[in-house]
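Asks: Sharing a sequence plus its predicted fold:
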Amino acid sequence: MDDFAKLAEYVGFTNALEVGAFVPTRHTDTYPFITPTGTELAGKSVIITGASKGIGRATASRLVKAGCSKIAIAARTGLDKVAEELKLEAQQLGLDPPTILPVQVDVTSDESVKAAAQTVEDAFGGKIDILINNAGYLPKLVRIGEADPSEWWKGFEVNLKGTFLCAHYFLPLLLRSDTKIVINLTSIGANLLTIGGASYQASRFTNCRITEFLARDYEEEGLIAISVHPGGVKTDMGDNLPEVMHFSLTDTADLPGDTIVWLTKERREWLNGRYVSSPWDMQELEGKKEEIVERDLFKFRMTV
């Protein structure tokens, strides 16, 4: 058995490689078609969780670059420094300074998320346009019988309960908007069967299904919900992956940041309830719009 075959046996790709190759071009960094110009999100209000570092921090920066007017940055840790950095970035870009609202929140706590929603409601005039559920947790990959139960369950606490609580408490604010977009960060791991990966990969799978349910539950109100795989970005969370999987961490954080801006700058009903991979070329993805809708692609279904 060659090295790739050994890796494939361990990772359990299922059809993840085919999903990744759905569009011909794969990006590892941002590119002109999705790079913000400063007007994409002008007048829009956003809250992003897990915004203190990594992909969340980079996405907040790209929201600034897109001209977003009101940005609530949420995390468990203090965010005052990040808020000042984001205001400075807007100034350096020659953009109108956005309102940056730091919100300290534990996405696994009912009371904490409820309080955060009230804070944002009071500060942003009673509504928000976009919710980005970015906060996530990757436990070390350990087989179920060998896992520490509390550590294993933490993957679901952050990735599933956190997504649910934020959706639950911010939905009233979203539904007062004309934009009404939810972005749930997921992972290609939702489509893998890696040995020891049950906590992370199953919880990321549920993120995709929650996205489908949001689209289904609120279709009459016009809510759009999209699951986004950020790509393989080397973050503190990614460091919990086994060394053998670090080869996949080749993408910049700006790639998912700009992909999210592109996905939220207009309402794309044809992607509602679906999974989108940041490394895909978005222009090529647009070219496959009819195929995606006709075949109802990028939702989880059993094959028979």
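Replies: Looks like it arrived, so ask away. Predicted model only: the values in this text are computed from it and were never measured. Numbers count the residues shown, from 1 in each chain.
Asks: CA atoms for contacts and neighbours, from now on please.
Replies: Will do.
Asks: What distance do you get for K81 to L88?
Replies: Counting by CA to CA, to the nearest Å, the gap from K81 to L88 is 11 Å.
Asks: another one to put next to it:
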Amino acid sequence: MASTNQQQRIILITGANKGIGFEVVKKLIEQPFSNSKDIILLGSRDIKRGEDALKQLGSPPNVHLLQLDTSSKESIATATNEIKQKYGGHLDVIINNAGIVPRDNTIQAARETQATNYHGVKMLNEHLIPLLREHGRVVNVASSIGPMALHCFSKDLQEKYTSETLTKEQLDLLVEEFLSAYESNNVEKIGYRPDLPYLAYGVSKVALIALTRIEARQYSGAQNIFIYSVCPGYCATDLNNKADGARPAALGADSILYVVDTPNHELENGGFYLDGKKEPQICMDEAKVQFFIQTSKKHLESK
């Protein structure tokens, strides 16, 4: 059920100049119940691409471009200051949509993936969650590849990533240990599956879902802040070269907006959602995991 609250909101969407993020912005300004006074911050690493996105949207007066590279501490600090100066230092919704897929299997690509998909989100939230007003929401855009990857990891790793007492520092260490093992080709020794397709990407999403749960515990008592992770589904975007069989990015936007618009009492703080349904942190559907592995390997072989 969508919210009908007409109070003005300030909503930030990262990576919103194209793909799923762009569709989220588009749907927000088209929602029949939306408040035209809502301020939507279209986050884009590249100013020119952000300006082009605004033009595609028809340059609505309530959509503002915010230059933001989520992998850069300096860019995040600059964007935070801009929000403080231009928008009263307030936010109501943060949608962490920006993300990357490794371009190859090098350690550099793996590190860049963790830097954007995990560390960047953590860093951005640390800067911006303090700006959220009461009942504010954070949506970390993850992927079902995370739970499917975790299914393939050792029991020890599963327990560590899903622990209710896991801290950010411990999670950072897990990610760094993975990268060190990845660089030395020893991931299997510490419980990861080396032949798993998109391993580095999967680990980044495992970490992001775990981070969401940590943040939900951390901020649960502060101004009624709610934090969710969500999978947009396998959508046709530039990340997968608009792969055949992928669903429209607009459906991914719907999956994200479900946790933006649904009343908080109908959701689990820290939960992981896909198309309006709560998903487990570890995928227990063996057939689904095997299908993902087989189809992913075929896709990679055909590239």
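Replies: Structure received. If you're wondering where the values come from, they're calculated on a predicted model, not measured in any experiment.
Asks: before we move on, the earlier item: higher neighbour count, K81 and L88 of the first structure?
Replies: L88 (15 against 10; other CA atoms under 10 Å).
Asks: Y161 is in contact with L171 of the second structure, correct?
Replies: Yes - between L171 of the second structure and Y161 there is a contact under CA atoms under 8 Å: 7.4 Å.
Asks: Now the common contact residues for these two.
Replies: 207, 210 (CA atoms under 8 Å, 6 or more residues apart in numbering).
Asks: neighbour-wise, which of those two wins?
Replies: Neighbour totals were compared for L171 of the second structure and Y161, and Y161 leads with 23 against 18 (other CA under 10 Å).
Asks: so the strand or helix carrying that one matches what in the first structure?
Replies: Secondary structure from DSSP states H and E places Y161 of the second structure in helix 155-162. Alignment note (TM-score structural alignment): helix 155-162 of the second structure is unmatched in the first structure.
Asks: Show me where the first structure has its helices.
Replies: Taking DSSP state H as the criterion, the first structure carries its helices at 3-11, 16-20, 54-65, 80-92, 110-123, 149-156, 162-174, 198-217, 254-264, 282-287, 289-295.
Asks: wait, which of these is closest to H246 of the first structure?
Replies: Closest approach to H246 of the first structure among the helices of the first structure (CA to CA): helix 3-11, 11.9 Å.
Asks: centroid residue for the first structure?
Replies: L185 (2.3 Å; CA atoms, centre = their mean).
Asks: which residues sit in contact with it?
Replies: Listed by CA under 8 Å, 6+ apart, the contact set of L185 of the first structure reads 132-135, 207, 227-230.
Asks: picking that back up, helices or strands next to the very next helix or strand once past the helix holding Y161 of the second structure in the packing?
Replies: Per DSSP H and E, the first helix or strand lying C-terminal to helix 155-162 of the second structure is helix 168-183. Judged by 3 or more CA pairs under 8 Å, 6 or more residues apart in numbering; DSSP states H and E, the packing partners of helix 168-183 of the second structure are helix 107-114, helix 199-219.
Asks: which parts of helix 168-183 of the second structure are buried?
Replies: For helix 168-183 of the second structure, burial by neighbour count (16 or more other CA atoms under 10 Å) applies to 171, 174-175, 178-179, 181-182.
Asks: cool, stretch 50-64 of the second structure as well?
Replies: By 16+ other CA under 10 Å, the buried positions in stretch 50-64 of the second structure come out as 50-51, 53-54, 63-64.
Asks: Can you give me the distance of whichever residue in the first structure pairs up with L91 of the second structure to L263 of the first structure?
Replies: Matched by TM-score structural alignment, L91 of the second structure corresponds to I128 in the first structure. Distance, I128 of the first structure to L263 of the first structure, by CA to CA: 16 Å.
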